[in-house]
Structures are given as C-alpha cells and as structure tokens.
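Asker: got a predicted model here, sequence first, then my questions.
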Amino acid sequence: MSATASNMAAKKLQVGWYGLGSMGKPMAENLQKYLAKNDQSLIFNNRTMASGDSLKDLGASPASSFGELVTKSDVIFTMVNNDDTLKSLLQQAYDTKDLSGKIFVDCSTVHPDTTKAVTEEITKHKATYLAAPMFGGPAIAVPGKLVVAIGGPSSAVENVKPYFQDVIARKVIVCKEEPQSASMLKIAGNIITVNLMEAVSEAQVFAEQTGIGCGPMEELITEGFGPVAGGYSGRMTSGNYAPALDKRPGFGVSLSIKDANYALAIAEEKGVKLPATEIANKNMKAARDEHGEVLDCASMYGTLRKEAGLNFFNDKSRQSDDVGQHQNDTHVHPQQANIRGQRSSAARSLHPSIPEWFARLVVIPRPAFSMVSRTAKATLPDTEMAKAMVKEAMARVSGGAVAGQGATVTVGSPRSDY
C-alpha cells in the first residue's frame, strides 16, 4: 500500500458528491446513509441544488460550488451525463489549485479516450482518478443493487470499495489499473443493454400482433430471462417509453444513443461488426427524430410498433406530442397559451428549418431543459428567450461532433447533473 493510501486508511475520509439526476440522487442517498452509520456526512453539490433537499434531510451538507466541494473533500464522486460535462466540471477542480492526494471517482458513462485524457490531467495535479461506471437503472439504484466496474490504481480502488459494496452496488467488478479499462467494459455492457431492449421490444410487438398478449409475454420475459429483461418490458407495457411531456424519462433516449454511438465507433476502429446494435440505434434515432427528446431509451419499442402497423404510442404512454394534448394543459389560461404561441412563432421565424419536435419543446418550459443560462431566462422576454434557445441549439447542431458522436442537439434529454 502506498504512503498516500496508508494515510487515507488511517483517517476518516471526507466524501463529496456531484450529480443528483435519476441515477446520482439515489446513489448519493445510499452513500449518505452508510456514512451516517459511521458518524460522517456527505458534502454535495448539484446544478440544481433543490434536488439535494432529501440528502439534507438525511444529514448531508450542501457545498456552494463544486470547487468548494473539492476543497473540502478527500474523495470526490461525480455522476454526470456526458464527456463535455465531466471535462467542464473537472476544470473547476483544477482551478482550486491543490488537489494533492485526492481521489476522483467518476461514475458516468464516458468514452474511454476521455477517461484516459482526464486521468493524465488529474495525475499532473498529484491526484488519482478512478473510473467507476454503473450497470443498472434508477429502479435498481434506489435499493443499492447496481453493478459497478471500477478501474484505476489498486490502492485507491481499495480505499473506495467500501463506499460501493452493499451500499451503492451489489457487485464490484475490479478492472485493470488503467481507469479506461472500466470505461471500455461499460461500453461493452451497453452493447448487451441496447440489444436486450431491442429483443424485448420485438417480442412484445410480436406478442401483441399475434394475439399472445403483452401480459403473458412479460411474465415469460421476467421469469425466463430475468428481472433486467423484465424491467425493460415493464418500461414498454407501462407506457414509460414515452412519458408525459412534463415527466423526465427513466433514461433519456439521447443518452442511450450516445452510448450506442460510442460502441459502434470503437467497434469500427477495431474491425468489429455490431449489426444488432446498429439496428437498435437506428430504431432509437427514428423514435427521437419523430417524437423528440422526452423519450426513454426503450422507445425503439414505439418504432417497432409503428413498423408493424400500430400506433407509436400504446394505451399507457402519452398519446401525442402536441402541446394541446399535454396532460397539464387541459385548462390552459388564455394568457399562458398566448405566451406559448409567441415562443413557438419566434422559434420558427428565427430558423425555418428547426425540427418540429424542438419547436414544440420551446413552448413547454419544464421538459425543455434550455441550454440558455437561468440568468438569461430570468431577464429575457418570452419571445427573445425562445429565439435565444433556438439560436444556440441550431448553432450546436451545425457544430462539430464530440468524441464518438454525430452532431446532435439534446435539448430535452435529462441531465445527470440536474
């Protein structure tokens, strides 16, 4: 064991957490419960601090910024939505100047190349970086039954394992000493995930069209192929693959497309064929292209329903992408309707080629997680806000691609750090 690891083992470590999305929040809550048993408390920060109210109730302490969190913590966990968010966040850590001896543990799904680059940068600051991506969704995160793959220096891995085993995860898979080895395993696991969702989708559409029925099919899927496959089936039959426009999907379709893109890009580089992943990715993209960002990763089910002559939406999902059909819009005040109309008109006048789904999202404040800052939102009139949203979105669409991804706009997809 290194001197740093020995020193850490000899004292109680201060643990910090950033990222309270659908996955990060239950993970952080389970970690806080574990720490409380040892007379410790978690320090947390998040893009939207109100998401941490339940953590405060459990005894955790808020930090005013990520920089403050880093300064006060020995071990820093992050759970964010993509590579760029992670790199931007870590830049704030570098700006605190003194990172000596700290351990950064990232639980996000990012490209292995990003993990490698971040590891090299953090090492320059005399800190340690571990990649610890998760397998499992929010329903499994709540009871602490995730599976984690962790890669990095063995001494640091041993220091953080107690925070995972039987706290956040039921199983810890230790990978190589290079953190990117865990990121690569996560990419490989996502190949199985998207293909399993595609297979379950195909089986459920087949069951509906042949008269078997979704109920018996779901029983077979769950009992014959396990609770993970059964959970995917439940996302479809419950309608959660296409939730109401004011609801956050369990795992946003654009995040799943990002993961599939990473797998396909790496496979092409290595000369590996992934035909089933290509089909699943095509079906997810088709769903997003037609129905927007407020979709779960299981939305390929809707695409397959449509290809079989059924409605994209089933009887449990939302029934339309029309704002007028939004469940909270049954009794829209005339003034509110007028404001929404102004926003939509502004969007279309600014950029005639704007996709219909984005124009619709502009007029729904809650699911359209705007890329415009909250400060700008507070000061801009409604029409100008809509123009600003569209202008920035279209600029990003026409910009370059991030690692492993084509240039896409993901305005409504849930961010892990919200």
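Answerer: That came through, no problem. Residues are numbered from 1 along each chain as shown.
Asker: from here on, contacts and neighbour counts on C-alpha atoms
Answerer: Will do.
Asker: the spatially closest residue to residue 169 that is not a sequence neighbour: what's it in contact with?
Answerer: Spatial nearest neighbour of residue 169, excluding adjacent residues (C-alpha to C-alpha, 6 or more residues apart in numbering): residue 146 at 4.2 Å. Residues in contact with residue 146 (C-alpha atoms under 8 Å, 6 or more residues apart in numbering) are 134, 135, 136, 137, 140, 168, 169, 170, 171.
Asker: can you list those residues in CSV and add neighbour count and distance to residue 110?
Answerer: Listed next are the contacts of residue 146 as CSV, based on neighbours: other C-alpha atoms under 10 Å; distance: C-alpha to C-alpha, whole Å:
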residue, neighbour count, distance to residue 110
134, 25, 11
135, 20, 13
136, 15, 16
137, 17, 16
140, 20, 21
168, 27, 20
169, 24, 19
170, 15, 22
171, 17, 21
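Asker: hold the first one in mind and look at this next one:
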Amino acid sequence: MRTATSALRQARLARPMARRMFSSSPSRLDRYGFIGLGQMGFQMAKNLQSKLTPTDTVRVFDINAAAVQQLKGELASTGAVVESVSTVAEAAKEATVTDFETKDYVVTVLPEPVHVKGVYKEIVAAGLSPATATPSKKPIFVDCSTIDPSTSRTVAATVAEAGGVFVDAPMSGGVVGATAGTLTFMLGCPASAVPAVEPLLMHMGRRVLLCGEQGAGLAAKLANNYLLAINNIGAAEAMNLGVQWGLDPKVLANVINVSTGKCWPSEVNNPVPGVVPTAPANRDYAGGFGIALMKKDLKLAIEAANEAGARLALAESAQNLYETAAQDEACKGRDFSVVYRYLGGKE
C-alpha cells in the first residue's frame, strides 16, 4: 500500500514540469480568490499579495468590510493587485485550474464548519457546475479552515459533483506563523493535486505535508491540537507546582526543557511571565493562540474521536477547563497559556 510520504515524493518528482507550466504568457492575468480575513486569514492574504506579481489579481471577501479596507491599507507597494468584492461568488468568479497547471485558486479561511458549508454552497450555486467544468478546466479550492473531517468530506463531495476540486489544508503555526509566513500546511487531497497546491501555500508558509486523501489533513491537525491542548495544561500545572514549592520559574523551565517533560508549551510558549521573553505570558497573555480557539479545536477533536471510535481519556477534563477558563474575565480573549493564571499560578 502506497504511503502518504511516497505519494508526496512522486508528486514532487513531477514538480519541475508543473512549475514550468506555471509561467503563463505575458498577456494572461492570473487570478486568486481569498475568502476570510480573521486573525489568520488577514496575515495569510498579506503574504500572498506581497509574494505575487503586479500581473496577478487577488479578489478578497470578508463579511467584515472594515477588515477588507484595513488589508488594502496595509498591502505591500509591490505585489498583486487586490480587488475587494461584495460577495463570496465574486471572489470565486472565474477561478479555474487547467490540468492543475495554471495559477487560479480560491483560498478559504473560515471560523466554523457551518461557515465552510455556507460559503461553498453559495459558490456552487453561483455557477460552478459540470456543464462549465471539463477535464482541462477544473475550479480548485483550498480550504485552510480548521473544521471536522466529515464536514470537509461532505463539502468536497459537493464541489466534486459540481465539477471542482477541493483540498483541505489546515495549518499550524498560529498568528505568529501566519504573520511571518512560516505556517505548516497539512494536506488532505490526491497526490496529483500537490504540484498545483504547494506553490500557492508556500507563499504563505514554510512546509506542506501531504497527509493522505480528503479529510486526512484535518485529522492530522485535530490530533496535533488535541495533544497541544493537553500539553498546555500539563505545562501550566507543572510550572505552578514547582513555583509553589519555591523554584525559580526560569530554573524549573530549564530543567523541564532538557528533560523528558519538554514540549512546545514549556519551551516556546511557557505560561509563566518572565520565562520566555517572546511568549504571550509577558504581554498579559495578549496575542498568540486564543483560548476560545483552543476550546473550539478541542471540541472538534473530541467530535472526530467519537465518530472514529477513538478513546480520549483526558478530553472531558481538558474541555471543562478550557470552557470555564475562556469565560473567566481574567482569562477571556487571551492566549490559551492563560490557563496558568486560571489555575492560580504566581505571576
């Protein structure tokens, strides 16, 4: 049985030809659609625009018109032309990929499964149909939202029935990674789509990992974020335990980070102020990965586990902690490492 790694390797072998075909004639205007300018999408759209050429066009839509205007005000002086549009359908207008060899895409970065369903229902209703899609002209859509695999597969089936191609490409790296253009994208798609999708995503990130067929990218993302949710609580509890016994938090963090307890929340996003200068804990837990987003991702992971029949022994306790902490006035709207404060940690 061919693994996802071998599939990606084969896809990459074909990449030089795909990249040559990406160089279109000077008279052709490449087109991109971008839907969703939340904290992640806003920064991703900026990176995409700045790394394209003035012959490219990006149609941008968000329900928040102020976010669109703010984006236009912060765009690089060079890069693609950006057009603000008033509907989802306009953002997706004329977005096609010819044999996965041209550069016309629609990227979506949306908050919840219901939004993904609604947006793609509108796109399909606006004219994406088998009548307009031929073997050499297939619309391609890259969804970077974090949703459940089942919803993604349902949307993908709807898009495929209408004659398009749908790729799930959730990302890891948070707002910091989105701003710096260092995101990791986890793909769920046929290996044949990778040569078309990877160059697009590399404008916004640093790594593209093929995880398997449709839904596999989201399964990987939710598994990763479930582990992150647990590690974050464990790091906060461990730091609180040591500090309460009089340990200097920097000394304790150093011990953990050269020992078996080392993890991303202990090393990079340490929850104790003063330990890691760049961590949100040093900014009153501002910025970073919001606790409400972690609560959402944990909920999705639990739903996916229940559907797959995978037992999560720590899920209920973690979910209760994030839900109550997210409602606490001292923690609301802050980075998810603020659970250290919720647990009564010394600051």
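Answerer: Sure, I can see it. Computed from a predicted model, the values in this text were never measured in an experiment.
Asker: the aligned residue in structure 2 for the residue nearest to residue 169 of structure 1 and residue 206 of structure 2, how far apart?
Answerer: In structure 2, the residue matched to residue 146 of structure 1 (TM-score structural alignment) is residue 183. Using C-alpha to C-alpha, to the nearest Å, residue 183 of structure 2 is found at 6 Å from residue 206 of structure 2.
Asker: repeat for residue 168 of structure 2
Answerer: Distance from residue 168 of structure 2 to residue 206 of structure 2, by C-alpha to C-alpha: 17 Å.
Asker: one step back: out of the contacts of residue 146 of structure 1, which are inside helices?
Answerer: residue 140 (DSSP state H).
Asker: and the contacts of residue 146 of structure 1 as JSON lines, adding distance to residue 46 of structure 1?
Answerer: As requested, the contacts of residue 146 of structure 1 are exported to JSON lines (distance: C-alpha to C-alpha, whole Å):
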{"residue": "134", "distance to residue 46 of structure 1": "19"}
{"residue": "135", "distance to residue 46 of structure 1": "22"}
{"residue": "136", "distance to residue 46 of structure 1": "22"}
{"residue": "137", "distance to residue 46 of structure 1": "20"}
{"residue": "140", "distance to residue 46 of structure 1": "22"}
{"residue": "168", "distance to residue 46 of structure 1": "19"}
{"residue": "169", "distance to residue 46 of structure 1": "22"}
{"residue": "170", "distance to residue 46 of structure 1": "26"}
{"residue": "171", "distance to residue 46 of structure 1": "27"}
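Asker: which of the contacts of residue 146 of structure 1 show up in structure 2 as well?
Answerer: Mapped onto structure 2 and checked by both residues aligned by TM-score structural alignment, their matches' C-alpha atoms under 8 Å, the contacts of residue 146 of structure 1 keep the contacts 134, 135, 136, 137, 140, 168, 169, 170, 171.
Asker: and residue 85 of structure 1, what's its match in structure 2?
Answerer: Checking TM-score structural alignment: residue 85 of structure 1 goes with residue 115.
Asker: ok, its match - how many residues close by?
Answerer: When counting by other C-alpha atoms under 10 Å, one arrives at 15 neighbours for residue 115 of structure 2.
Asker: helix or strand: which one has it?
Answerer: helix 113-125 (DSSP states H and E).
Asker: what does residue 153 of structure 2 give?
Answerer: Residue 153 of structure 2 belongs to helix 149-161, assigned by DSSP H and E.
Asker: the helix or strand following that helix corresponds to what range in structure 1?
Answerer: Using DSSP H and E, the helix or strand that follows helix 149-161 of structure 2 in sequence is strand 165-168. Aligned by TM-score structural alignment, strand 165-168 of structure 2 falls on residues 128-131 of structure 1.
Asker: what comes up buried for that stretch?
Answerer: Residues of stretch 128-131 of structure 1 classed as buried under the neighbour-count rule (16 or more other C-alpha atoms under 10 Å) are 128, 129, 130, 131.
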